[in-house]
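1. Just need the structure, nothing else, for what follows:
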Amino acid sequence: MEKPLKIDPTKIGFDLDGVIANTAEAFIRIACEEHGYCSFTLDDITNFQIEDCIGMPAVLVEQIFRDILEDSVATGLMPMVGAVDVLGKLAAHAPVTVITARPLKQPVIDWFEQFFPRKTRDAIRLVAMGDHDDKLRYVREHKLQYFIDDRAETCNMLAAADIIPLVYSHPWNRNRHNLPTVENWQEIHTLLALG
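-> The predicted structure follows:
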């Protein structure tokens, strides 16, 4: 499967964590600053299940992620470099569809309000659905042909259903798929047909 040359901006959707939001940075920072786990870096996170690759109890991993999910603003979650700019340009042409496995919608709305201009926020269609393995239903519901996600298993599932996934490259999804990847938001921008 090759990368598309130009993607119709009305036909693409985005995951939140690991694509729009730099959740790994927030996790690493909180693990160190608040819990004293400072011996690992992004490159050490080689599995989507973080507790499987770093020496941290699963209960603590879950607590940190729960803190981020419940209050993304207070935990200092930042956008990925370039995401605000590119989504702003996309919002001028089409709705921005964000489908996240997060179960809580309000903390995401609050986070978008913190970092994104009103024009971009007004264009965002947010689906917080609570299940990584159920994204296909919402991708189809929104009539999307392309979807960017950082979870290889989600992307493989979408590909099997004739949706074109683009894997946002991170250490935890390398060597877990044979799908097209994107490295950053500048690359995403070059793939969008924004006129």
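2. Only C-alpha atoms from now on, for both contacts and neighbour counts.
-> Noted.
3. The residue nearest to residue 113 when sequence neighbours are not counted: which element?
-> Spatial nearest neighbour of residue 113, chain neighbours left out: residue 121 (7.1 Å); criterion: Cα to Cα, 6 or more residues apart in numbering. Counting by DSSP states H and E, the element that carries residue 121 is helix 118-123.
4. what does residue 139 give?
-> Using DSSP H and E, residue 139 falls in helix 135-141.
5. That helix: what's the following helix or strand?
-> Heading C-terminal from helix 135-141, the first helix or strand you meet, by DSSP H and E, is strand 146-149.
6. what's in contact with that next one?
-> Residues outside strand 146-149 that contact it (Cα atoms under 8 Å, 6 or more residues apart in numbering): 7, 11-16, 18-19, 139, 155, 163-168.
7. Second chain to compare with the first, below:
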Amino acid sequence: MFPPVIFNYMLQHMPEDKIDAPENGFNFLDPISPSEIGFDIDGVVADTMEAFMRIAREEFGINYISKEQITSYWIEECLPVPLDIIKTIISRLLADPFGIELEPLPGAGEFLTRLAVHGRLTFVTARPAKETIEAWLVSILSDVSHGDIKVIATGHHSAKAEVLEELKIKYFIDDHLETCQDLHKRGIRTIVFDQPWNRGHTPFLRISSWKDLSGIIKGNEI
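-> All right, here's what the predicted structure looks like:
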């Protein structure tokens, strides 16, 4: 059972009318087995938006945007940045995580390294190709065997559900609300990694840091 502080955290981050709602499909009193959970990468493991803003500032002189302004997953809908610049930066984010010095979100590398002791880590991303981001993950998880890091690139958010079903993943952490909703409909229990672009009323458990996962996944040492 969760320590009281973790359970209280969960209740505080769920809308009151959803705490006991049957459609939520999430038993908060049963910690998750490490083998049952999968992870998105951008916005969950990788601090992709920090890299986006840094490139915009350093290379294009755009110093008037902040992360809190990114209120939509689709950047062009919420930032006053020319579309051609947005496309250029995104292309670089996808192609060269090392060159743009992509950093992990605080605590991600440490938590995943500890989790890997219990089995293979599974990452499912909507990126079009896995090679560059897989190499980046291997680099930040240097104490984890490459064979224990599985990365699947679906090319589209809507393709994640089928992949996760095939892998028998029961829980998934993502920052894209539409993906969370799609997975929920397919019976995959979703956890939202809190970001400015996914705020709002949802029936899903929401975490704001990797530290929040410590009391949710089985294993006192995680």
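8. just checking, what packs against the helix holding residue 121 of structure 1?
-> Counting by 3 or more Cα pairs under 8 Å, 6 or more residues apart in numbering; DSSP states H and E, the packing neighbours recorded for helix 118-123 of structure 1 are helix 83-91.
9. Show me where structure 1 has its strands.
-> Here structure 1 has its strands, by DSSP state E, at 12-14, 96-100, 124-128, 146-149, 164-168, 181-182.
10. who wins for proximity to residue 34 of structure 1 among those?
-> In terms of Cα to Cα, the element of the strands of structure 1 nearest to residue 34 of structure 1 is strand 96-100, at 26.0 Å.
11. whereabouts in structure 2 does that closest one align?
-> Using TM-score structural alignment, the residues of structure 2 aligned to strand 96-100 of structure 1 are 121-125.
12. quick check, distance from that stretch to the centre of its chain.
-> What separates the centre of stretch 121-125 of structure 2 from the centre of its chain is 10 Å, taken as Cα atoms, centre = their mean, to the nearest Å.
13. and what of stretch 80-100 of structure 1?
-> The chain centroid and the centroid of stretch 80-100 of structure 1 are separated by 12 Å under Cα atoms, centre = their mean.
14. now stretch 83-99 of structure 2
-> 19 Å.
15. Could you do stretch 170-179 of structure 1 as well?
-> Here stretch 170-179 of structure 1 shows a centroid-to-chain-centroid distance of 14 Å under the convention Cα atoms, centre = their mean.
16. Pull the residues that contact that stretch.
-> Applying Cα under 8 Å, 6+ apart, the contact partners of stretch 170-179 of structure 1 are 1-2, 42-48, 150-152, 155-156, 165-167.
17. do that again at 6 Å, thanks
-> For stretch 170-179 of structure 1, the external contacting residues (Cα atoms under 6 Å, 6 or more residues apart in numbering) are 43, 45-48, 152.
18. And for stretch 65-79 of structure 1?
-> With contacts defined as Cα under 6 Å, 6+ apart, stretch 65-79 of structure 1 is touched by 20-22, 26, 107, 111.
19. hang on, the earlier thing: could the strands of structure 1 be laid out in JSON lines, adding distance to residue 52 of structure 1?
-> JSON lines is the format used below for these (distance: least, Cα to Cα, whole Å):
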{"stretch": "strand 12-14", "distance to residue 52 of structure 1": "26"}
{"stretch": "strand 96-100", "distance to residue 52 of structure 1": "23"}
{"stretch": "strand 124-128", "distance to residue 52 of structure 1": "26"}
{"stretch": "strand 146-149", "distance to residue 52 of structure 1": "21"}
{"stretch": "strand 164-168", "distance to residue 52 of structure 1": "21"}
{"stretch": "strand 181-182", "distance to residue 52 of structure 1": "24"}
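20. Next, the buried residues of stretch 79-95 of structure 1.
-> Neighbour-count burial for stretch 79-95 of structure 1 flags 79-80, 82-88, 90-91, 93-95 (criterion: 16 or more other Cα atoms under 10 Å).
21. Also stretch 92-104 of structure 2?
-> Of all the residues in stretch 92-104 of structure 2, those buried under the rule 16+ other Cα under 10 Å are 93-95, 97, 100, 102-104.
22. now that stretch: how far from the chain's centre is it?
-> With Cα atoms, centre = their mean as the basis, stretch 92-104 of structure 2 stands 16 Å off its chain's centre.
23. Where does that stretch end up in structure 1?
-> Aligned by TM-score structural alignment, stretch 92-104 of structure 2 corresponds to residues 67-79 of structure 1.
24. Perfect, that will be all.
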